[in-house]
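[1] After the sequence you'll find the predicted model.
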Amino acid sequence: AIDIDGESRLLTYSMTPVSHTKGHILGAVMVLHDVTEQRAFERVRSEFVLRASHELRTPVTGMHMAFGLLQERLHFAPESREADLLNTVTEEMQRLMQLINDLLNFSRYQNGLQKLKLAPCSIETLLEEARARYEGQAQEQDIVLMLDIQEPMPRLHADQSQLERVLDNLLDNALRHTPPSGLIRLQARRHGERAIISVEDNGEGIAYGQQGRIFEPFVQVGRKKGGAGLGLALCKEIVQLHGGRMGVYSRPGQGTQFYMALPL
């Protein structure tokens, strides 16, 4: 930040080297970008989403509970149109609740309101429990869910419940985009002073030109089945709060690997 005419402005910069035809560096070009208004807009948007999510949660929860009680009193033939309509309303109510929860959680992270409860965390236990939660669903879809851990792995100093949220999101994505008879690998290995934890599938993959935006909030690229484009953005916020980074490798038509690199 710098002061211009008594007003504080936020700047970002990029630098590009300038080379001589013979190969040596002559200098560099620096370009400054004033992002003051952009950051102010992002802050206002984040605060609005947080407040709106809080206000929406209570009435939607009440509607969901009331409809559940009503559904218990209604009895229709399983194959009837009425039963289909009830199931549709139930599914859409659940999606709405999930969207509100995702908005609320994402806003908490962006506003610095979410605090981590750090404790020693076993990577083996973290991954084994994640596989156990999704093994039944994988079997129903005729998908092999494989666990591959490079042993021995040191413990993380992390918030296990938040890392479970990341793995659940990645595994849910992988199961939705992997065809029957497919394979999903849940992997962990050590790379220097970081633990690399990844979820890899052999599904449809993501186009190269779209991979750069995959972690942006409210963005859906390539893999468009369900969701509001908040899951991966929330995962990235959680991993960054742990001092790590998140990335993706994908080849269209061959599969996708999402990974998180966490400090040991």
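    Thanks, I have the structure now.
[2] C-alpha from now on. contacts and neighbour counts both.
    Will do.
[3] can you map out the strands along the stretch 51-200 of the chain?
    Using DSSP state E, counting those that start in this stretch, the strands found in the stretch 51-200 of the chain span residues 119-121, 144-149, 156-158, 183-191, 194-201.
[4] Any chance of CSV for these, columns mean neighbour count and distance to Glu7?
    Listed next are the strands of the stretch 51-200 of the chain as CSV, based on neighbours: other C-alpha atoms under 10 Å; distance: least, C-alpha to C-alpha, whole Å:
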stretch, mean neighbour count, distance to Glu7
strand 119-121, 14, 43
strand 144-149, 17, 53
strand 156-158, 19, 40
strand 183-191, 20, 45
strand 194-201, 22, 41
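[5] is it possible to export those to JSON lines including distance to Gly229?
    Below are these laid out as JSON lines (distance: least, C-alpha to C-alpha, whole Å):
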{"stretch": "strand 119-121", "distance to Gly229": "29"}
{"stretch": "strand 144-149", "distance to Gly229": "24"}
{"stretch": "strand 156-158", "distance to Gly229": "25"}
{"stretch": "strand 183-191", "distance to Gly229": "22"}
{"stretch": "strand 194-201", "distance to Gly229": "18"}
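[6] got the contact list for Leu171?
    Residues near Leu171 by C-alpha atoms under 8 Å, 6 or more residues apart in numbering: 134, 199.
[7] here's the one I want to compare it with:
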Amino acid sequence: MKDLINELQLKIERLESEISFKNGLISMLSHDSKEMFGNFLWLVEALEEKTIGEEDFLNLLPQIKSDARKNLQTIHDSTSWLKTQYGEFKIKPEKIIVMDLFHYFEEKYAAKLKEKNIKFYFKGNPNAFVTTDRFLLEYVLDKILNNAVKYSLPGQDVYLQEVTGGDQVILSVIDFGTGMAEKYLSAIFTYENAVFQGTAGEKGVGLSLKIVKNFVSLMHGNIQIISAENAGTTVSLFFT
């Protein structure tokens, strides 16, 4: 009976977590969409009514573009998450060579890395592998690496590190960028954290990391973030 009660309690906690995640996601999408389209509509109407000059209108366009790009990324992230919620989505474990992942992201991020003069390195056993769902793992590493590049200063290094111990594989993305203060780190997976700005002005609201945590859970793994302001961030994924 005690085991049954514990199992039911875990299911209740899992459902409450999922409901909270979904409600937060809907709230964020609603707020961001209203804000972006509201600002854009205000600008167009102001231009039509000549309450704002063309020069001022053009000066505001970069901000509108930045907000639109942020919202588009939010939609892309939400679409990826929705793929796991409807239909017959099931985890498809397969053997994934970690070095192959490194080369995949090295090529995908070549332009961004060159633009910020950031070197991307691999540390670990080149023959190491992890057995999990490729779609979920690539999404997770993509978002973590994107943040590492976003919050790194020109000339800094970023690492993908692999450590295998016993039956556990740890994949870590390590950067030496701006890092985060403890007050932000403690709320990184909630909907209470602030909007962060990258070293080149890139914006982010942290939605991708919330989905990352959800995807890591689907892969039956764990995630750990260690960060210090102006000292960098290490995001580690634990798989067994």
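    Cool, the structure landed. These figures come from a predicted structure and were not determined experimentally.
[8] Can you give me the TM-score here?
    The TM-score (TM-score structural alignment, normalised by the length of the second structure) is 0.69; 209 aligned residues with a C-alpha RMSD of 3.9 Å.
[9] Which among the strands of the stretch 51-200 of the first structure is found nearest to Ser46 of the first structure?
    Across the strands of the stretch 51-200 of the first structure, Ser46 of the first structure has its closest neighbour in strand 156-158 (25.5 Å, C-alpha to C-alpha).
[10] so where does the one residue sitting closest to the centre of the second structure fall, helix or strand?
    For the second structure, the residue nearest the mean C-alpha position is Ser208 (3.1 Å; C-alpha atoms, centre = their mean). Here Ser208 of the second structure, judged by DSSP states H and E, is contained in helix 207-218.
[11] in the first structure, what residues pair with that helix?
    Aligned by TM-score structural alignment, helix 207-218 of the second structure corresponds to residues 230-241 of the first structure.
[12] May I see the buried residues of that stretch?
    230-239, 241 (16 or more other C-alpha atoms under 10 Å).
[13] Then stretch 124-141 of the second structure?
    Result for stretch 124-141 of the second structure [16+ other C-alpha under 10 Å]: buried residues 128-134, 136-137, 139-141.
[14] can you tell me which of these are in helices?
    Using DSSP state H, the members of these that fall in helices are 134, 136-137, 139-141.
[15] For the residues you listed, give me CSV that also has distance to Met99 of the second structure.
    What follows is these, written out as CSV (distance: C-alpha to C-alpha, whole Å):
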residue, distance to Met99 of the second structure
Arg134, 14
Leu136, 17
Leu137, 14
Tyr139, 16
Val140, 16
Leu141, 13
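[16] So which of those is the closest to Lys11 of the second structure?
    Of all those, Lys11 of the second structure sits closest to Leu136, with 22.4 Å by C-alpha to C-alpha.
[17] Next up, the contacts around Ile123 of the first structure.
    Applying C-alpha under 8 Å, 6+ apart, the residues near Ile123 of the first structure are 153-156, 188.
[18] That one -> the second structure?
    So Ile123 of the first structure corresponds to Val98, using TM-score structural alignment.
[19] same question, Glu135 of the first structure
    Here Glu135 of the first structure is matched to Ala110 in the second structure, going by TM-score structural alignment.
[20] ok, that match - how many residues close by?
    The number of residues packed near Ala110 of the second structure is 13, by other C-alpha atoms under 10 Å.
[21] Please, where are all the helices along the second structure?
    Using DSSP H, the helices of the second structure run over residues 2-48, 54-82, 98-108, 110-115, 134-150, 182-185, 207-218.
[22] Show me the subset of the contacts of Ile123 of the first structure that the second structure keeps too.
    Conservation of the contacts of Ile123 of the first structure in the second structure, assessed by both residues aligned by TM-score structural alignment, their matches' C-alpha atoms under 8 Å: retained contacts are 153, 155-156, 188.
[23] Just put those residues in CSV and tack on distance to Leu127 of the first structure.
    Converted to CSV, these look like this (distance: C-alpha to C-alpha, whole Å):
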residue, distance to Leu127 of the first structure
Met153, 12
Arg155, 12
Leu156, 13
Ala188, 8
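[24] For Arg45 of the first structure, state which of those is nearest.
    Nearest to Arg45 of the first structure out of those is Leu156 (C-alpha to C-alpha; 33.7 Å).
[25] Report the contact partners of the residue mapped onto that closest one from the second structure.
    Using TM-score structural alignment, the partner of Leu156 of the first structure in the second structure is Val130. Shown in contact with Val130 of the second structure (C-alpha under 8 Å, 6+ apart): 95-98, 169, 239.
[26] closest to Gln9 of the second structure among those?
    In terms of C-alpha to C-alpha, no member of the contacts of Val130 of the second structure lies closer to Gln9 of the second structure than Phe239, at 24.5 Å.
[27] nearest residue to the aligned residue in the first structure for that closest one other than its sequence neighbours?
    Matched by TM-score structural alignment, Phe239 of the second structure corresponds to Leu262 in the first structure. Spatially, and ignoring its direct neighbours in sequence, Leu262 of the first structure is nearest to Gly244 (4.5 Å; C-alpha to C-alpha, 6 or more residues apart in numbering).
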